[in-house]
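Colleague: generate coordinates for the sequence data below:
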Amino acid sequence: MAAIETRRSMRAFLPTPVPRSLIEEILRVAARAPSGTNTQPWQVHVLSGAAKERLSARILAAHNDPAELSKHREEYAYYPVEWASPYIDRRRKVGWDLYGLLGLAKTDRAGMHAQHGRNYRFFDAPVGLMFTIDRVMQQGSWLDYGMFLQNIMIAARGHGLHTCPQAAFTQFHRLIAEELSLPPTQMLVCGMALGYADPNAIENTLQTERAAVAEFTRFLED
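Modeller: Got it, this is the predicted structure:
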């Protein structure tokens, strides 16, 4: 339970390397996630060193060029097209809580843009993970994928590591596919930063709220 309760999305990491053997162990354990008829739909691409830097540089160049940025769109809808309460309220709160910690005012568009851009450096984590799925797989396999991703994050906590799952990368799926030499049959699901969290970074003090069990649960007994 401690690993689950201490899992948070960290947005600043130390440069401390993560041994390949440890990454492999985390992925081995995470692969015990259930999947429909044992299809195991996940594919993982582990980036570090120069490979990670090349990908980050290419995405950041697009992110910081308005004309180039306008050419990139997500391949699938992660968020609702039309928002409703309480989801939009929670989204806004976590955003403003983070920006508040960083001293970014609502009018500071440049500061927000720069902070969002830190996603593409994996928040300086030494390891970046990219996750893809075969396009033949359907909605059920995406449910399976979520359990696999959660297993990675919990297993990482068991080894003193932290993570940040990142849907932000999906906007640049074409660039990522080129950099990783992905076949056209593979679709980007998301990215993830993996490493040792910076204990002195103010953004890592963010604690997101969770609804009480009574708010999302019905017990039917009669």
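Colleague: C-alpha only now, for contacts and for neighbours.
Modeller: Will do.
Colleague: buried ones in whichever strand or helix holds residue 25?
Modeller: Secondary structure from DSSP states H and E places residue 25 in helix 20-30. In terms of neighbour count (16 or more other Cα atoms under 10 Å), helix 20-30 has its buried residues at 23, 26, 27, 30.
Colleague: what distance separates it from the centre of its chain?
Modeller: Mean C-alpha position of helix 20-30 versus that of the full chain (Cα atoms, centre = their mean, to the nearest Å) differs by 18 Å.
Colleague: and the angle from the lengthiest strand in the chain to helix 20-30?
Modeller: Across the chain, the longest stretch assigned as strand under DSSP state E is strand 186-195. Here the directions of strand 186-195 and helix 20-30 differ by 120 degrees (axes from the mean of the first three to the mean of the last three Cα atoms, to 10 degrees).
Colleague: which elements pack onto strand 186-195?
Modeller: Contact partners of strand 186-195 among helices and strands, from 3 or more Cα pairs under 8 Å, 6 or more residues apart in numbering; DSSP states H and E: strand 127-134, strand 162-166.
Colleague: relative to residue 119, which of those is closest?
Modeller: Closest to residue 119 of these is strand 162-166 (Cα to Cα; 7.3 Å).
Colleague: ok so, going back, what does the longest strand of the chain contact?
Modeller: For strand 186-195, contacts defined as Cα atoms under 8 Å, 6 or more residues apart in numbering pick out 13-18, 122-123, 125-135, 156, 161-170, 173, 177.
Colleague: the helix holding residue 25: what's the following helix or strand?
Modeller: Heading C-terminal from helix 20-30, the first helix or strand you meet, by DSSP H and E, is strand 43-47.
Colleague: quick one: residues in contact with the helix or strand just after that next one.
Modeller: For strand 43-47, the following helix or strand on the C-terminal side (DSSP H and E) is helix 49-63. With contacts defined as Cα under 8 Å, 6+ apart, helix 49-63 is touched by 68-69, 117, 120-122, 126-128, 172, 175-176, 179.
Colleague: second chain to compare with the first, below:
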Amino acid sequence: MSVVGDRQAIIDAVKGRRSIRRFLPTPVADETVLEIIEIAARAPSGQNMQPWLIHFVTGETRDALCRQVTEAADSGERSDDYPYFPTEFREPYLSRRRKVGFDLFAIYGIERNDFEGRKRALLRNFQFFGAPVGLFFTMERDWGLGAWIDLGNIMTNVMTVARAYGLETCPQQAWAEYGRPVRKVLNLPDQHVIVSGMALGYADYEAKENQLVTERAPHQDFVIRHC
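Modeller: A predicted model of the protein is given here:
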């Protein structure tokens, strides 16, 4: 079935997506979340193996996660489930990473040398930025690298499809930096890797932190054409 007629809606859904860092407390119906996930599960995967698991958390479980992971992060008790970043940053990635951090701290009104303020801002990750729904994307640890591509596909679908329901998201790999308490609350076996968390809810569009629109490199910087 052709989707040419819906081209602009699709473009807007992709180009308008951003990481929301303050949500309204408005509840999201369970049926809505499950419908989004059901649609997103049309994501491609190698030989249709669908290696992903999605944990949908609300209510008391959400609150317990927030409390225990915030305590671990505040005390510096990291327990990374896997290495996300390279051991040494290089350009242009280092500059991009610094810019988004400095831009966000500037919006919060946090000076560059205000390390306590920066820590408080980062800890907001572990409140799902106020979103009532948290999602965790996991898979069995013995999968090869291809399965990480598959899981990224379904995460992208969730973030895009959510916008069709008036909802927004923030992908949060930061939860995987505190795998021990997440694993405890969700009762996850060691053979499952916590790839990422995600906040889901209704965006507070008036919040200053949601005015941040991160830059993207022009295609000339990363597209290599072969003729």
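Colleague: follow-up on the earlier one: widest-spaced pair of the buried residues of helix 20-30 of the first structure?
Modeller: Spatially, the most separated pair among these is 23 and 30, at 10.5 Å (Cα to Cα).
Colleague: one step back: what angle separates the longest strand of the first structure from strand 127-134?
Modeller: With the same axes, to 10 degrees as the basis, strand 186-195 of the first structure and strand 127-134 are set at 160 degrees to each other.
Colleague: with the second structure superposed, average distance for strand 186-195 of the first structure?
Modeller: On superposition with the second structure, the mean distance recorded for strand 186-195 of the first structure (mean Cα distance after the TM-score superposition for the first structure) is 0.5 Å.
Colleague: residue 145 of the second structure versus the aligned residue in the second structure for residue 36 of the first structure, what's the distance?
Modeller: Aligned counterpart of residue 36 of the first structure in the second structure: residue 46 (TM-score structural alignment). Distance, residue 46 of the second structure to residue 145 of the second structure, using Cα to Cα, to the nearest Å: 11 Å.
Colleague: more crowded one of these two?
Modeller: residue 46 (11 against 8; other Cα atoms under 10 Å).
Colleague: from residue 161 of the second structure, how far off is that one?
Modeller: Residue 46 of the second structure is 21 Å from residue 161 of the second structure, by Cα to Cα.
Colleague: ok, now residue 153 of the second structure?
Modeller: From residue 153 of the second structure across to residue 161 of the second structure, the span is 12 Å (Cα to Cα).
Colleague: so which of those two has more stuff around it?
Modeller: Between residue 153 of the second structure and residue 161, residue 161 has the larger neighbour count (other Cα under 10 Å), namely 21 against 17.
Colleague: can you report how many residues lie near the equivalent of residue 56 of the second structure over in the first structure?
Modeller: Using TM-score structural alignment, the equivalent of residue 56 of the second structure in the first structure is residue 46. The tally of other residues near residue 46 of the first structure (other Cα under 10 Å) stands at 17.
Colleague: next one: residue 46 of the first structure from residue 13 of the first structure, what distance?
Modeller: Distance, residue 46 of the first structure to residue 13 of the first structure, by Cα to Cα: 17 Å.
Colleague: in the longest helix along the second structure, what counts as buried?
Modeller: Longest helix of the second structure, by residue count under DSSP state H: helix 145-163. The neighbour-count check on helix 145-163 of the second structure (16+ other Cα under 10 Å) flags 147-148, 150-155, 157-163 as buried.
Colleague: quick check: that helix aligns to which part of the first structure?
Modeller: The aligned range for helix 145-163 of the second structure is 139-157, by TM-score structural alignment.
Colleague: so how much does the matching stretch differ from the second structure once superposed?
Modeller: Looks like 0.5 Å for stretch 139-157 of the first structure (mean Cα distance after the TM-score superposition for the first structure).
Colleague: just to revisit the earlier point, distance check, the match of residue 56 of the second structure against residue 23 of the first structure.
Modeller: 9 Å.
Colleague: ok so, going back, nearest spatial neighbour of the match of residue 56 of the second structure, skipping sequence neighbours?
Modeller: Nearest non-adjacent residue to residue 46 of the first structure, counting by Cα to Cα, 6 or more residues apart in numbering: residue 129, 4.8 Å away.
Colleague: for the residue most central in space within the second structure, which non-adjacent residue is spatially closest?
Modeller: Closest residue to the average C-alpha location of the second structure: residue 171 at 0.7 Å, with Cα atoms, centre = their mean. Spatial nearest neighbour of residue 171 of the second structure, chain neighbours left out: residue 198 (4.3 Å); criterion: Cα to Cα, 6+ apart.
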